[in-house]
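Engineer: Have a look; sequence and predicted model below, questions after that.
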Amino acid sequence: MPEVQFEPDPDTHVAVIRLDRPEARNAVTGDMAEAIEAALDTVEGDDRLWVTVVTGTDDVFCSGGDLREVAAGDPRMRTRRGGFAGIVRRERRKPLVAAVEGPAVGGGTEIVLASDLVVAGDGATFGLPEVRNSLLAAAGGLFRLGRHIPPTVAMQWALTGDYFPAARAYELGLINEVVPAGDALRAARELAARICRNAPLAVQHSRAVMLEATWLPEDEAWRRNTEAMRELGRTADFHEGMAAAAEKRPPKWTAS
């Protein structure tokens, strides 16, 4: 659909999902959520696509959900599997990089929190302003934010509804990189390209262990780590990586 642009590129192994509803500050509707989820389904099902970049327009990432749908009693800006925007609860194997320009507030911040890596232009802003409208940040922000930044600061964001600039978000560890305004998508593509130099299944297993084992007790974390290594050792790419190292040549990854 025109309000969600999907640009898969099997040659670079990177797909871009672009929110393109600038007249509404890229506020998410039900139709947009369905389109985003469909794009993620395509990425997850295509062995030629290894990393996804989600971005907005030049001046705004996402202002959250379409409040007109909320006011009408039909808040459809979510999907059954993916939650808000078809993304915040979506189970994925492949990395997701957010490229943020301008405001990423409310649900926009929650999309950022659901991403694996974040690149932002220096004019980007973040925040959870839902309390200003007698709402909750119900797409994961109230529990995910405190996992990324100090809980005392997360509480401040949640209770004041204040906005915070990219520099402060970087200082707190919410985002990975701040670049000049207008460069976020370029920098996110470069980051995705660096990921894509590596074996895609090794990247996927590494992501899974990081997400699952970080919060586990030590013995369970070791068990999950060992299990992932065994699974990876049964892949063709594992053997290709060993052969390429021994033969001193670039590896040829097949995601198999």
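Structural biologist: Alright, I've got the coordinates. Numbering: from 1, shown residues only.

Engineer: from here on, contacts and neighbour counts on C-alpha atoms
Structural biologist: Fine.

Engineer: Please, which helix or strand holds the residue nearest to Pro8 when sequence neighbours are not counted?
Structural biologist: Spatial nearest neighbour of Pro8, excluding adjacent residues (CA to CA, 6 or more residues apart in numbering): Ala15 at 4.0 Å. Using DSSP states H and E, Ala15 falls within strand 14-19.

Engineer: And that strand, what does it pack against?
Structural biologist: In terms of contacts (3 or more CA pairs under 8 Å, 6 or more residues apart in numbering; DSSP states H and E), strand 14-19 is packed against strand 4-9, helix 30-45, strand 51-55, helix 184-196.

Engineer: Next, the angle from the third one to helix 30-45.
Structural biologist: Right, strand 51-55. 160 degrees (axes from the mean of the first three to the mean of the last three CA atoms, to 10 degrees).

Engineer: can you list contacts of strand 51-55?
Structural biologist: Residues from elsewhere that reach strand 51-55 (CA atoms under 8 Å, 6 or more residues apart in numbering): 13-19, 43, 61, 94-101, 185, 188-189, 192, 195-196.

Engineer: got the angle between it and strand 4-9?
Structural biologist: Using the same axes, to 10 degrees: strand 51-55 against strand 4-9 is 150 degrees.

Engineer: Now tell me what touches the helix or strand just after strand 51-55 from outside.
Structural biologist: Per DSSP H and E, the first helix or strand lying C-terminal to strand 51-55 is helix 67-71. With contact meaning CA under 8 Å, 6+ apart, helix 67-71 is reached by Thr29, Pro75, Arg76, Met77.

Engineer: Swap in 7 Å and give it another go.
Structural biologist: Helix 67-71 is contacted by residues Pro75, Arg76 when judged by CA atoms under 7 Å, 6 or more residues apart in numbering.

Engineer: what's the burial count for the closest residue to Ala199 other than its chain neighbours?
Structural biologist: The shortest distance from Ala199 to any non-neighbouring residue, by CA to CA, 6+ apart, is to Trp253 (6.0 Å). Using other CA atoms under 10 Å, Trp253 has 18 neighbouring residues.

Engineer: how far is stretch 117-125 from where the chain is centred?
Structural biologist: Using CA atoms, centre = their mean, to the nearest Å, the distance from the centre of stretch 117-125 to the centre of the chain it belongs to is 13 Å.

Engineer: now swap in stretch 148-168 and tell me
Structural biologist: Put simply, stretch 148-168 sits 19 Å off its chain's centre (CA atoms, centre = their mean).

Engineer: Quote the end-to-end distance of it.
Structural biologist: Criterion CA to CA, to the nearest Å; first-to-last residue distance in stretch 148-168 is 13 Å.

Engineer: also this one, for the comparison:
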Amino acid sequence: MTAHDVETAPSAESSAPRVTVERDGHTLLIGLNRPEKRNAADVHMLQELALAYGMLDRDPELRAGFVFAHGDHFTGGLDLADVSPRIGPDGLDTVPEGGVNPWQVSGEQISKPVVIAVQGTCLTFGIELMLASDVVVAADSTVFGQIEVARGILPFGGATIRLPRAVGWGNAMRWMLTADTFPVAEAHRIGLVQEVVPHGEQYARGLELAHRIAAQAPLAVQAALANARQAVRYGDAAAEAALQPELVRLVQSEDARIGMESFLSRTPANFVGR
């Protein structure tokens, strides 16, 4: 990907952009762009990432997000020299107006699915981005680490909440409380990543999956995602109660008609999001 292929998410800061944003059909490509620092996340990057997520959530033409990283590494974690001084009495606020917390731990979640492709080093905030996403593709080069306790802090981007749920209590505590790093084979074994591919192929495979999701009926995709999240957050009964009303709503949509016509004619569906 070259410089002329991308735009940047708007930012209040004047320094070089930390996040690239590119529209590829109905998919928004969001790239961490600080490769000279192993994509360590300073406040500037976190703000731009929040704005990119806000763009994904608001734009009705966008149906899926794809998060990746420029360079050899997904992220070396937080740039503590920049981030720590910004932590005030109420914690750390890195979400500008129009943005959505990319960790989605503020009570607001984006309505669109997100696919992430990782490679090289993937520490702390990177794992928490994965946990807040929906599908993860990892290069076989990737090494992971939830190492905050070795720096005297706790994971504050959702790992304490989501990691035990995603990989099981013992697996989560094994890695989160020791600050040990672990290889991609272990990440795949415990379910932190869904697919492992040879290094260099993670971008293409992740984008392929994002496009595959974006090609489905967007109202149905968002409803399925929302119901699954409802079950996780509020329990099975709440999600079960919403199933029939959601079915009634969706079956009345233009996309449901298009989907049925596609089924009967055995031709690809071109969904319109209505």
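Structural biologist: Alright, I've got the coordinates. Owing to the predicted nature of the structure, the values given are computational and were not obtained by experimental measurement.

Engineer: picking that back up, export the helices and strands packed on strand 14-19 of the first structure to CSV and tack on mean neighbour count and distance to Ser134 of the first structure?
Structural biologist: What follows is those, written out as CSV (neighbours: other CA atoms under 10 Å; distance: least, CA to CA, whole Å):
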stretch, mean neighbour count, distance to Ser134 of the first structure
strand 4-9, 18, 29
helix 30-45, 20, 21
strand 51-55, 25, 28
helix 184-196, 19, 32
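
Engineer: okay if I get these as TSV plus distance to Tyr170 of the first structure?
Structural biologist: Shown next, in TSV, are these (distance: least, CA to CA, whole Å):
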stretch	distance to Tyr170 of the first structure
strand 4-9	27
helix 30-45	26
strand 51-55	18
helix 184-196	14
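
Engineer: Quick check: which of those is nearest to Gly127 of the first structure?
Structural biologist: strand 51-55 (17.0 Å; CA to CA).

Engineer: how about Leu46 of the second structure, what does it touch?
Structural biologist: Thr94.

Engineer: let's see it at 10 Å
Structural biologist: By CA atoms under 10 Å, 6 or more residues apart in numbering, the contact set of Leu46 of the second structure is 18-19, 32, 52, 78, 83, 93-96, 101-103, 125.

Engineer: Val209 of the first structure now?
Structural biologist: Val203, Ala221, Trp222, Arg224, Asn225, Thr226, Glu227, Ala228, Met229.

Engineer: counterpart of Phe74 of the second structure in the first structure?
Structural biologist: Matched across to the first structure, Phe74 of the second structure falls on Phe61, judged by TM-score structural alignment.

Engineer: that older thread, now do the same for the residue nearest to Pro8 of the first structure: its match in the second structure.
Structural biologist: With TM-score structural alignment as the criterion, Ala15 of the first structure matches Leu28.

Engineer: re the thing from before, write the ChimeraX selection for whichever of the contacts of Val209 of the first structure are buried.
Structural biologist: The buried residues among the contacts of Val209 of the first structure can be selected in ChimeraX (16 or more other CA atoms under 10 Å) with this line:
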select :203,221,224,225,228
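
Engineer: just to revisit the earlier point, dump the contacts of Leu46 of the second structure into JSON lines; add distance to Gln146 of the second structure as well.
Structural biologist: Shown next, in JSON lines, are the contacts of Leu46 of the second structure (distance: CA to CA, whole Å):
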{"residue": "Arg18", "distance to Gln146 of the second structure": "22"}
{"residue": "Val19", "distance to Gln146 of the second structure": "22"}
{"residue": "Leu32", "distance to Gln146 of the second structure": "19"}
{"residue": "Ala52", "distance to Gln146 of the second structure": "24"}
{"residue": "Leu78", "distance to Gln146 of the second structure": "11"}
{"residue": "Val83", "distance to Gln146 of the second structure": "17"}
{"residue": "Asp93", "distance to Gln146 of the second structure": "21"}
{"residue": "Thr94", "distance to Gln146 of the second structure": "20"}
{"residue": "Val95", "distance to Gln146 of the second structure": "23"}
{"residue": "Pro96", "distance to Gln146 of the second structure": "26"}
{"residue": "Asn101", "distance to Gln146 of the second structure": "19"}
{"residue": "Pro102", "distance to Gln146 of the second structure": "17"}
{"residue": "Trp103", "distance to Gln146 of the second structure": "15"}
{"residue": "Phe125", "distance to Gln146 of the second structure": "8"}
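
Engineer: Among those residues, name the buried ones.
Structural biologist: 18-19, 32, 52, 78, 83, 94-96, 101-103, 125.

Engineer: so where do the strands sit in the second structure?
Structural biologist: Shown for the second structure, the strands assigned by DSSP state E span residues 7-8, 19-24, 27-32, 64-69, 114-118, 121-123, 135-139, 143-145, 181-183, 195-197.

Engineer: and Leu225 of the second structure, which of the ones you listed is closest to it?
Structural biologist: Across the strands of the second structure, closest to Leu225 of the second structure is strand 114-118 (CA to CA), at 10.6 Å.

Engineer: Relative to the first structure, which residues correspond to that closest one?
Structural biologist: Aligned by TM-score structural alignment, strand 114-118 of the second structure falls on residues 96-100 of the first structure.

Engineer: distance between that stretch and the chain's centre?
Structural biologist: 6 Å.

Engineer: now swap in stretch 54-62 of the second structure and tell me
Structural biologist: Worked out by CA atoms, centre = their mean, stretch 54-62 of the second structure lies 14 Å from the chain centre.

Engineer: and that stretch, which stretch of the first structure?
Structural biologist: The aligned range for stretch 54-62 of the second structure is 41-49, by TM-score structural alignment.

Engineer: Span of the matching stretch from start to end?
Structural biologist: End to end - CA to CA - stretch 41-49 of the first structure spans 11 Å.
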